[in-house]
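Chemist: let me see the structure of the following:
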Amino acid sequence: MTTAPAVIGELARSLDARDVLAPLRERFLLPEGVVYLDGNSLGPLPAAVPPVLTEVVHRQWGTDLIRSWNTHGWWEAPTRIGDAVGRLIGAAPGQTVAGDSTSVQLFTALNAAASLRPGRPLLVTDPGHFPTDRYLADAVARGRGLEVRGVRPAELEAFLAGEGDRVAVVSYSPVDYRTGELYDMESLTRAAHRAGALVLWDLCHAAGAFPLAVDELAVDLAVGCGYKFLSGGPGAPAFLYVARRHHASLETPLTGWTGHADPFGLGAHYTPAEGVARARIGTPPILSLLALEAALTAFDGVDLHRVRAKSLSLTGFLIRCAEELLPLGFEVVTPVEPARRASHVSLRHPHAYGLVRALADQGVVADMRAPDLLRFGVNALYTTHRDVLTAVLRLRDLVSTAAYDPTPHRPGAVT
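Modeler: Just a heads-up that it's a prediction; the model follows:
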């Protein structure tokens, strides 16, 4: 079925007019004339961040200097901001710490989980996991004498039925970073626990995008980045969640000085701090941590269930636009069923990279995943249905007029 753009345009206006989250768009400094559908790679700049950074650079660092570790709460920033993230992922205070990169947090979490299940030789991960997750699983397995098994989420229960008593940790993401498919965290966590294994969730594509309940689901450990849906800025610090029941036995592989029970005592031997603070490693990156803290204020007073409802409306509308407005040659690979759909929609096309490059020239910023997926991320805090329609119409025009290079040179840098 083909729908006239005017008809679907009227639907977009109607949906946006009823959007109770529409005022939240003012919390972001979005460039004029740009449709931004890549916030699942790098969130846009929240309006609260520039004044905070100005204050931190000019007064806290520039004037108060080293005294700011105490007078402005720099020392407590990793746990304070960790708790702010914790509120978005369903974690009670005292279980989340922010700082270091996603890779470092994953390395810490995988090692810690394995140490909590000694004698179990298998580390299970998704063979379709983001590369860093797979690379680090291999690295941790090499260092600890474990074996990595690639098991897709849909196959986990069957795998555990045969080898569950040998599995130390299951490491998954609730969202397929390529297709946007949403997996069932609750059932997968329960399956792992029935086998006596721990579960580590990578929440990079989930935190801030929809409600999470890590405490309620009895999640063991979780990590996530600060620069996607949390909009903390390029390279923003990542976070690590460790359920309170594991704190007393938690062993971290990187025993840095800020995770010491008495960091300023300068003792010869490491004694871990109480609670999740022992997962602190090096001196915290204060500028980026405080930028993330300011960015998180974009969620103040926001009901994540409403965020989820609007996100489903946006992705559902995008799928409809793609199916009804785009010419032949495109395939929607994101699940149509709402319960299986996260916060981005992926379309398959053999010229994905060339089309994404051409869309950027037309003021629509999306991204692609090799070899042939165009990926459109939505964020209910600022994306509109009109944004979605504009992106699809410009994509249609590019293909209809062949106004793009189907095989552009691919530089080494990420687009």
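
Chemist: only C-alpha atoms from now on, for both contacts and neighbour counts.
Modeler: OK.

Chemist: tally of neighbours for A291?
Modeler: 25 (other C-alpha atoms under 10 Å).

Chemist: which residues touch it?
Modeler: 49, 52-53, 232-233 (C-alpha atoms under 8 Å, 6 or more residues apart in numbering).

Chemist: show me which pair in those is furthest apart.
Modeler: Using C-alpha to C-alpha, the contacts of A291 span at most 13.2 Å, a distance reached by V52 and G233.

Chemist: okay, these two: which has more neighbours?
Modeler: Using other C-alpha under 10 Å as the criterion, V52 and G233 rank with G233 on top: 21 against 16.

Chemist: distance of that one relative to P5?
Modeler: Distance of G233 to P5, given as C-alpha to C-alpha, to the nearest Å: 35 Å.

Chemist: count of residues packed around A268?
Modeler: 6.

Chemist: check T63 too.
Modeler: 12.

Chemist: element containing it?
Modeler: Per DSSP states H and E, T63 falls between elements, in no helix or strand.

Chemist: so the residue of the chain positioned farthest from its centre, which of the three states?
Modeler: Centroid-distance maximum for the chain: A268 at 37.8 Å, with C-alpha atoms, centre = their mean. At A268 the chain is in coil, as set by DSSP: H, G, I helix; E, B strand; the rest coil.

Chemist: enumerate every residue touching the nearest residue to E181 once chain neighbours are set aside.
Modeler: Spatial nearest neighbour of E181, chain neighbours left out: R341 (5.0 Å); criterion: C-alpha to C-alpha, 6 or more residues apart in numbering. Taking C-alpha under 8 Å, 6+ apart, we find R341 in contact with 180-182, 312, 334-335.

Chemist: against A261, how distant is R341?
Modeler: From R341 to A261 the distance is 43 Å (C-alpha to C-alpha).

Chemist: just R348 next, same as before
Modeler: Distance from R348 to A261, by C-alpha to C-alpha: 52 Å.

Chemist: neighbour count for the two, which is higher?
Modeler: R348 (20 against 17).

Chemist: name the residues of stretch 244-256 that are buried.
Modeler: 244, 246-247, 250-256 (16 or more other C-alpha atoms under 10 Å).

Chemist: what about it, start to end distance?
Modeler: Terminal residues of stretch 244-256 lie 21 Å apart, using C-alpha to C-alpha.

Chemist: let's see this one next to it:
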Amino acid sequence: MTRQNAQALDARDPLASLRTQFALPEGVIYLDGNSLGVLPAAAPARVAQAVQQEWGEGLIRSWNTANWVNLPQRVGDKIGRLIGAPPGQTLAGDSTSVNLYKVLAAALLLAKQQGDPARRVIVSERSNFPTDLYIAEGLARQHGFELKLVEPEQIAAQFGPSLAVLMLTHVNYRTGRMHDMAAITRAAHGCGALALWDLAHSAGAVPVDLNGADADFAVGCGYKYLNGGPGAPAFLWVHPRHLERMEREDLWQPLSGWFGHAAPFEFSPHYRPASGIARFACGTPPVLGLTALETGVDTALAAEPLGGMAALRRKSLALTSLFITLVEARCAGHGLTVITPRTEGERGSQVNLARGEGAYAIVQALIARGVIGDFRAPDVLRFGFTPLYTSFTEVWDAVEHLRQVLESGEWKEARFNQKAAVT
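Modeler: Next comes the predicted model:
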């Protein structure tokens, strides 16, 4: 594979036109969209319109005239098109942590309603993203459940009479490994448990079919592959059977705020949950954040006429396969180990490399050269490949920079201060 070969792949790429949707900085190879997506070119003008016209001129009237009040459902329905959810099942707003709190608490409530005192275990991966584990740990303490953390190869052994909720991230942030959502959900249901999925590293990057997999609950992030901007609102999804049961049995989600009320502008002193997914709303929607998120989601939906998520997945696999091949061929002998699965069906849209010495310094040396990936303690170099805007030539160039950093030893000469990074 030469650079000219990579350029030829770009010339034949049916998704190449999607790159023009983004404000990509000159001289930067951005391989960190799995942490923060690139700015959509349409976002500044759209957010400015929301600020200057809708807020500045429309003022409070814009809740109706600009339809602010329905932003959570409208944006949620657009996200639903990327995750296998028909309209009315997905809600945008709040953070991933808050949404996880709401749906996991609802799942525990449903598990309790089964009346089996032995079914009191929440299972998750030990390497799951920490906020998921922290939320689960807190809810387990509050509701008398046990949080059990296992390695990926131990998940199959957990399906039994004590399992209440299996809580997994579809694509693991540390390894890039992707679970078989349908098979695992089927196994959870087979033992009477519920399956809750975190789509933070999936939505907008890999095909997801929540209804097809018969999942129970899901949450996801708006600022990674959905390109919603830093701190963008997240989303949640609930299977219709649980929405119907909660309504039938008058079961509440735990954050019973006014926007989840059946008639929020009735201003009743007593709570009455809304029907459907709206009962999982809480406080006032973050209008500007949802406005920016909508422009980001639109960049992913722009792929629909070109083959949609299936086409994005094909390009994602081609990009990650090329990166793995080039790293192993051009950076051999420098202590790098590919920890992301080679099997395509088990790989998300990122490639993680482990190196016992200097991983953080190597990432920083690459960033100094304009190749932006990220580091995860203690020894992981992580590179995300967003098929909407990443090119094959950028993959070739990124590996060439990595080779030069390793062979020159420049990473040893610099001294960098390790700083925390938002995932």
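
Chemist: drop the TM-score for these two in here.
Modeler: The TM-score (TM-score structural alignment, normalised by the length of the first structure) is 0.95; 406 aligned residues with a C-alpha RMSD of 1.3 Å.

Chemist: for the buried residues of stretch 244-256 of the first structure, work out which two are farthest apart.
Modeler: Among those, R244 and G256 lie farthest apart (C-alpha to C-alpha), at 20.7 Å.

Chemist: what lines up with G84 of the second structure in the first structure?
Modeler: When the first structure is aligned by TM-score structural alignment, G84 of the second structure is paired with G90.

Chemist: burial measure for its match, as a count.
Modeler: The number of residues near G90 of the first structure, taken as other C-alpha under 10 Å, comes to 16.

Chemist: who's the closest spatial neighbour of it, skipping the chain neighbours?
Modeler: Nearest to G90 of the first structure is A213, by C-alpha to C-alpha, 6+ apart, at 4.2 Å.

Chemist: what do you get for M368 of the first structure?
Modeler: L374 (4.4 Å).

Chemist: quick one: that neighbour and P350 touch, right?
Modeler: No. Assessed by C-alpha atoms under 8 Å, L374 of the first structure is found out of contact with P350, at 9.7 Å.

Chemist: next, the contact list for the aligned residue in the second structure for F330 of the first structure, please.
Modeler: Under the alignment (TM-score structural alignment), F330 of the first structure pairs with L336 of the second structure. Going by C-alpha under 8 Å, 6+ apart, L336 of the second structure touches 353-355.

Chemist: rerun that using 10 Å as the cut-off
Modeler: 327-328, 352-357, 359, 380-381, 406 (C-alpha atoms under 10 Å, 6 or more residues apart in numbering).

Chemist: pull out the buried residues from those residues.
Modeler: Applying 16+ other C-alpha under 10 Å to those flags 327, 352-355, 359, 380-381, 406 as buried.

Chemist: how about D16 of the first structure, what's its match in the second structure?
Modeler: Checking TM-score structural alignment: D16 of the first structure goes with D10.

Chemist: pretty sure its match sits against P387.
Modeler: No. With contact defined as C-alpha atoms under 10 Å, D10 of the second structure does not reach P387; the gap is 11.6 Å.

Chemist: ok, these two, which is more surrounded?
Modeler: Counted by other C-alpha under 10 Å, D10 of the second structure and P387 do not tie: P387 has more neighbours, with 30 against 17.

Chemist: excluding chain neighbours, what is closest to that one?
Modeler: P387 of the second structure sits nearest to S316 (C-alpha to C-alpha, 6+ apart), 5.3 Å away.

Chemist: just tell me what the one you found corresponds to in the first structure.
Modeler: Aligned partner of S316 of the second structure by TM-score structural alignment: S311.

Chemist: and that match, helix, strand or coil?
Modeler: Relying on three-state DSSP, one would call S311 of the first structure helix.

Chemist: what about it, neighbour count?
Modeler: S311 of the first structure, neighbours per other C-alpha under 10 Å, totals 26.

Chemist: OK, contacts around it?
Modeler: By C-alpha under 10 Å, 6+ apart, the neighbours of S311 of the first structure are 209-210, 305, 317, 338, 341-344, 377-381, 383-384.

Chemist: among the residues you listed, which lie within strands?
Modeler: Members of the contacts of S311 of the first structure lying in strands (criterion: DSSP state E): 344, 377.

Chemist: just the buried residues from the contacts of S311 of the first structure, in ChimeraX please.
Modeler: Remark: buried members of these, expressed as a ChimeraX selection using 16+ other C-alpha under 10 Å:
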select :209,210,317,341,342,343,344,377,378,379,380,381,383,384
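
Chemist: what is the nearest of the contacts of S311 of the first structure to F239 of the first structure?
Modeler: A209 (15.6 Å).

Chemist: counterpart of the closest one over in the second structure?
Modeler: With TM-score structural alignment as the criterion, A209 of the first structure matches A205.

Chemist: same question for G196 of the first structure.
Modeler: Match for G196 of the first structure (TM-score structural alignment): G192.

Chemist: what about that match, distance to H179 of the second structure?
Modeler: For G192 of the second structure, the distance to H179 of the second structure - C-alpha to C-alpha - is 20 Å.

Chemist: and what of L9 of the second structure?
Modeler: 29 Å.

Chemist: likewise W396 of the second structure?
Modeler: Distance, W396 of the second structure to H179 of the second structure, by C-alpha to C-alpha: 28 Å.

Chemist: which one of these two has more residues nearby?
Modeler: W396 (23 against 18).
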